[in-house]
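Enquirer: below is the sequence, then the predicted model.
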Amino acid sequence: MADLSHLVGGDLFVGPGGRLSLVAGSEATQQRVLRRLLTSRGSYIWQPAYGAGLPGLVGQVASQQQVSAIIKTQMTLEPSVLSSPEPVVRVTVGTLGDISAVISYSEAETGLTETVSLSTGV
């Protein structure tokens, strides 16, 4: 099933003819993963437990292991990501508390390994 195409922090995409763009498959999964990881817990009123809140960790004392555990836990909650094999998460926490992550996971629809990167800068 197709979703409206939307990257976190941006507007909906408008396609040819002025219609809202749709996204499906692995691209939709990437958008869902980024939305889940970058949404603050409690900010989505229909699902208060939704979101990892990674931007809220910027400037906090957080280890690579803590951030990696948060990401892995959230990835298991995303229906479009397979739980086996387990997602592989590589996290870097900068000296100012900025967080970068590269996440490899298997997409549920295709079974193919996909990679998504994110960075929460200071």
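Expert: Cool, the structure landed. Residues are numbered from 1 along each chain as shown.
Enquirer: could you use CA atoms for every contact and neighbour count after this?
Expert: Will do.
Enquirer: for residue 97, the count of nearby residues, please.
Expert: Using other C-alpha atoms under 10 Å, residue 97 has 18 neighbouring residues.
Enquirer: also residue 9?
Expert: Counted with other C-alpha under 10 Å, the neighbours of residue 9 add up to 9.
Enquirer: what's it in contact with, if anything?
Expert: By C-alpha atoms under 8 Å, 6 or more residues apart in numbering, no residues touch residue 9.
Enquirer: quick one, helices of the protein?
Expert: With helices called from DSSP state H, the chain shows them at 25-38, 64-77.
Enquirer: now those helices as TSV including mean neighbour count?
Expert: Formatted as TSV, these follow (neighbours: other C-alpha atoms under 10 Å):
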stretch	mean neighbour count
helix 25-38	19
helix 64-77	17
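Enquirer: take the one below as the second:
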Amino acid sequence: MKDLNHYVGDDLSLSPTGSLSIVEGVERGKQRILRRLITNPGDYLFHTEYGAGLGRYVGALTNIPEIIALIRGQILLEDCVAKKPAPVISVSTDNETLSVTISYTDAPLGEPVTLSFEVNR
């Protein structure tokens, strides 16, 4: 499958010909996972349960196992994440940043993938 090439928070990407760029494969999966984890539940009018809203955990008292469970539940809803082997998720936090690393297997390609990102205030 193909999607528009777009990382949450950035502009849409253009192809060398000036049209909208598309993304597929592992990169598509990374973009979809990141978008799902950053989006606040209720932000998508017709998909009110979509999203993990990780930003709300930045600077708050956090329960790391709860955040890991939330991330796991959300990423397993994406078709690019294989259920076996189970994704490995690590989370660390301080007052200003939530750091996340996810290691998973890309389901369509069977390739191991690591996605690391930070959510700031």
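Expert: Received it, and whenever you're ready, just let me know what you need. It should be emphasised that the depicted structure is a prediction, and the values quoted were computed from it without experimental measurement.
Enquirer: TM-score for these two?
Expert: TM-score of the superposed chains, computed with TM-score structural alignment, normalised by the length of structure 2, equals 0.95; 121 aligned residues with a C-alpha RMSD of 1.1 Å.
Enquirer: that older thread, reformat the helices of structure 1 as a markdown table; add distance to residue 13 of structure 1.
Expert: Shown next, in a markdown table, are these (distance: least, C-alpha to C-alpha, whole Å):
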| stretch | distance to residue 13 of structure 1 |
| --- | --- |
| helix 25-38 | 13 |
| helix 64-77 | 25 |
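Enquirer: and of these, who's closest to residue 92 of structure 1?
Expert: helix 64-77 (6.3 Å; C-alpha to C-alpha).
Enquirer: residue 82 of structure 2 against residue 111, yeah?
Expert: No. Using C-alpha atoms under 8 Å, residue 82 of structure 2 is not in contact with residue 111; the gap is 9.8 Å.
Enquirer: neighbour count winner among those two?
Expert: The residue with more neighbours, out of residue 82 of structure 2 and residue 111, is residue 82; 21 against 12, by other C-alpha under 10 Å.
Enquirer: what separates the more buried one from residue 19 of structure 2, distance-wise?
Expert: 32 Å (C-alpha to C-alpha, to the nearest Å).
Enquirer: and for residue 115 of structure 2?
Expert: Counting by C-alpha to C-alpha, the separation of residue 115 of structure 2 from residue 19 of structure 2 is 27 Å.
Enquirer: more crowded one of the two?
Expert: The neighbour count for residue 115 of structure 2 versus residue 19, taken as other C-alpha under 10 Å, is higher for residue 115 (16 against 9).
Enquirer: residue contacts, that one?
Expert: By C-alpha under 8 Å, 6+ apart, the contact set of residue 115 of structure 2 is 30, 101, 102, 103.
Enquirer: try residue 101 of structure 2
Expert: In this structure, residue 101 of structure 2 makes contact with 89, 90, 91, 114, 115, 116, 117, judged by C-alpha under 8 Å, 6+ apart.
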